[in-house]
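Colleague: Next come a sequence and a model predicted from it.
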Amino acid sequence: MLRLKSICVLMLATSALSLISYPVKAALINFNSQGNITAIKGLQIKDNSYNVEFVQDTFSNLFGNPSNLTLLPTFWLDAEGAKASINAIDRILETTYPSVIASDKTQGTTDYIIPQQSASPRVATIDEQGNITYLPTNLFGGLWGNYSNYYQDRQRDELYNTLCQINVYCSVNIYRMINPEIFAGTDINSPRTFAIFSPNANKLIPEPSNIVGLGIMGILTLLISKKIRYKFI
């Protein structure tokens, strides 16, 4: 009796747990009229959801000087978060090939940067006593998205497939770099394509059907429990 009752309750509990899990929503990709990618909405990075906008500008216009920031880049103090965000973006971009990131209305790019403090170059002077003085620098560092490598290898793959059809070359593997590259020593006044992050305000909430399902699971658990009890008493 106890075993049968336990099995029934366990099955219902498992069903209830599956109902209360939040629905996973896929990230949405925004394109301009030229078919280039302008933004990614609802990108999951670790435990947080972000909206990502690709902006071509200079570091100084967006954030100021590394030694005197006017706006703190989202992952400036979070090296692991910067790596996770690069990998999350690249995985999304791989699904959009051959679309590229919009750099302006007519041109696109496969490169983008996420500014990160630990990748920033440090310029210093050492006096006669060996004292080190770090100087303000007009250079910034960050992590460089690897989508450019993936994109180029996809193009190479297509070329080799064409050659294969005429029995010229028939062996190719798409290579994707997993670890983001450090992109250090870039002038803060040099235009680059940046990934700009903002928190995604759309919170995931349980769907109404899930709430109803929970109620049904609870009632069934109670009824089955009583039925088994009365049957064996």
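Modeller: Okay, I see it. Note that the structure is predicted; figures quoted are calculated from it, not measured.

Colleague: C-alpha from now on. contacts and neighbour counts both.
Modeller: Noted.

Colleague: Relative to residue 190, how far out is the most centrally placed residue in the chain?
Modeller: Geometric centre of the chain, nearest residue: residue 88, 2.8 Å, by C-alpha atoms, centre = their mean. Between residue 88 and residue 190 the computed distance is 26 Å (C-alpha to C-alpha, to the nearest Å).

Colleague: coming back round to it: please determine how far the residue nearest to the centre of the chain is located from residue 50.
Modeller: 11 Å.

Colleague: Checking residue 51 next. Helix, strand or coil?
Modeller: Put simply, residue 51 is strand when judged by DSSP: H, G, I helix; E, B strand; the rest coil.

Colleague: Could you measure from it over to residue 1?
Modeller: From residue 51 over to residue 1 (counting by C-alpha to C-alpha), the distance is 53 Å.

Colleague: can you check residue 164 too?
Modeller: In terms of C-alpha to C-alpha, residue 164 sits 67 Å off from residue 1.

Colleague: The nearest residue to residue 188 once chain neighbours are set aside: neighbour count?
Modeller: Counting by C-alpha to C-alpha, 6 or more residues apart in numbering, residue 188 lies nearest to residue 59, which is 4.7 Å off, once chain neighbours are set aside. The number of residues packed near residue 59 is 26, by other C-alpha atoms under 10 Å.

Colleague: what does residue 83 give?
Modeller: Counted with other C-alpha under 10 Å, residue 83 comes out at 21.

Colleague: In this structure it contacts residue 145, no?
Modeller: No. Using C-alpha atoms under 8 Å as the test, residue 83 is too far from residue 145 to be in contact (9.2 Å).

Colleague: tell me what the helix ranked longest in the chain is packed against?
Modeller: The longest helix of the chain (DSSP state H) is helix 208-232. Judged by 3 or more C-alpha pairs under 8 Å, 6 or more residues apart in numbering; DSSP states H and E, helix 208-232 is in contact with helix 2-20.

Colleague: The structure to be compared is supplied as follows:
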Amino acid sequence: MFNSIYPFSVSATAKISSIISIVVAIAATATPVTALQLFYSSPGNVSKIEDFIVDGITYDVTFKNDTFFNIFGNPNNTDFLKPTFWDNQNLAKTAVNNLVPLLNNQKPVPTQVNNSPSVLFPYRGVVASNGNLFLVSKVSSYITQWNDFQGESQDIFTQGNTIANYAIFTPKTATKTIPEPQVSAGILGTVFIIAANRFKRKVRE
């Protein structure tokens, strides 16, 4: 009897170990599903966006109507607070490309963001021939729907002391999700019960 059981126990152990390894691997790689959320200060007027993803990074996005200098400071000064996409035109464009369909897919489509029909994504500073500093931004603006241009341009030039509606991106800290202990224990328990029942049936045979 011992010899007839021994080959099965080795096989059963290998199968159980394999199943457990798969379960553990799935549990270890489990990640949460975060739902992007839009917040409104009034009907049709978006005030904040949570869990907005740009190039794989998740942000909370707020908006501020003020001058560039008041929000970020002067790019020529050491205390300048760089906008998230500063010196990265492609990412600024990606952010706009992600925002436009998001707004247009809402039911109903919002007509304002922070009480404004447009929002700017600053990415560069340019000094004019007269010495004035202009900020270059990508734009999302509403006419009959949201677009990535204003007039015929995808770039908007504003002076540092001109009030405009700027998007402010705050990256969210990434956290590794650990599955709930009772869920993992339940899965492993089920695996052991199934394996034990099969083992008992084999022994009786």
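Modeller: Yep, it's here. Keep in mind that this is a model prediction, so the values were computed, not measured.

Colleague: ok so, going back, who's more crowded, residue 51 and residue 1 of the first structure?
Modeller: residue 51 (20 against 11).

Colleague: one step back: buried residues in the longest helix of the first structure?
Modeller: 210, 213-214, 217, 221, 225 (16 or more other C-alpha atoms under 10 Å).

Colleague: what about the helices in the first structure?
Modeller: Under DSSP H, the first structure gives helices at 2-20, 59-63, 79-94, 147-165, 208-232.

Colleague: Now render those as a markdown table, adding distance to residue 133 of the first structure.
Modeller: Shown next, in a markdown table, are the helices of the first structure (distance: least, C-alpha to C-alpha, whole Å):
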| stretch | distance to residue 133 of the first structure |
| --- | --- |
| helix 2-20 | 56 |
| helix 59-63 | 23 |
| helix 79-94 | 24 |
| helix 147-165 | 37 |
| helix 208-232 | 60 |
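
Colleague: Which one of these lies nearest to residue 32 of the first structure?
Modeller: Closest to residue 32 of the first structure of those, according to C-alpha to C-alpha: helix 79-94, at 15.0 Å.

Colleague: For that closest one, give me the average deviation versus the second structure.
Modeller: Aligned to the second structure and superposed, helix 79-94 of the first structure gives a mean residue distance of 2.7 Å (mean C-alpha distance after the TM-score superposition for the first structure).

Colleague: do you know how far the residue nearest to residue 188 of the first structure is from residue 39 of the first structure?
Modeller: Counting by C-alpha to C-alpha, the gap from residue 59 of the first structure to residue 39 of the first structure is 19 Å.

Colleague: Kindly report the same for residue 225 of the first structure.
Modeller: Applying C-alpha to C-alpha, the value for residue 225 of the first structure to residue 39 of the first structure is 52 Å.

Colleague: what does residue 216 of the first structure give?
Modeller: Following C-alpha to C-alpha, the distance that separates residue 216 of the first structure from residue 39 of the first structure is 41 Å.

Colleague: likewise residue 27 of the first structure?
Modeller: From residue 27 of the first structure to residue 39 of the first structure the distance is 10 Å (C-alpha to C-alpha).

Colleague: Tell me the span between the first and last residue of stretch 23-37 of the first structure.
Modeller: End-to-end for stretch 23-37 of the first structure, by C-alpha to C-alpha: 26 Å.

Colleague: what's the answer for stretch 99-113 of the second structure, then?
Modeller: 11 Å.

Colleague: what does stretch 185-199 of the first structure give?
Modeller: By C-alpha to C-alpha, one end of stretch 185-199 of the first structure lies 28 Å from the other end.

Colleague: OK, contacts around the equivalent of residue 60 of the first structure over in the second structure?
Modeller: In the second structure, the residue paired with residue 60 of the first structure is residue 69, using TM-score structural alignment. Contact analysis of residue 69 of the second structure by C-alpha atoms under 8 Å, 6 or more residues apart in numbering lists 160-161.

Colleague: Just to check, residue 31 of the second structure is in contact with residue 174?
Modeller: No. The pair residue 31 of the second structure / residue 174 is not scored as a contact, 10.9 Å apart, by C-alpha under 8 Å.

Colleague: Which of those two has more residues huddled nearby?
Modeller: residue 31 (13 against 8).

Colleague: What's the match for that one in the first structure?
Modeller: With TM-score structural alignment as the criterion, residue 31 of the second structure pairs with residue 22.

Colleague: And the closest residue to its match other than its chain neighbours, how close does it get to residue 18 of the first structure?
Modeller: Nearest residue to residue 22 of the first structure, sequence neighbours excluded (C-alpha to C-alpha, 6+ apart): residue 206, at 5.5 Å. In this view, residue 206 of the first structure and residue 18 of the first structure are 11 Å apart by C-alpha to C-alpha.

Colleague: do residue 214 of the first structure as well
Modeller: Counting by C-alpha to C-alpha - residue 214 of the first structure and residue 18 of the first structure are separated by 10 Å.

Colleague: now swap in residue 210 of the first structure and tell me
Modeller: Going from residue 210 of the first structure to residue 18 of the first structure by C-alpha to C-alpha gives 9 Å.

Colleague: Thanks a lot, see you next time.
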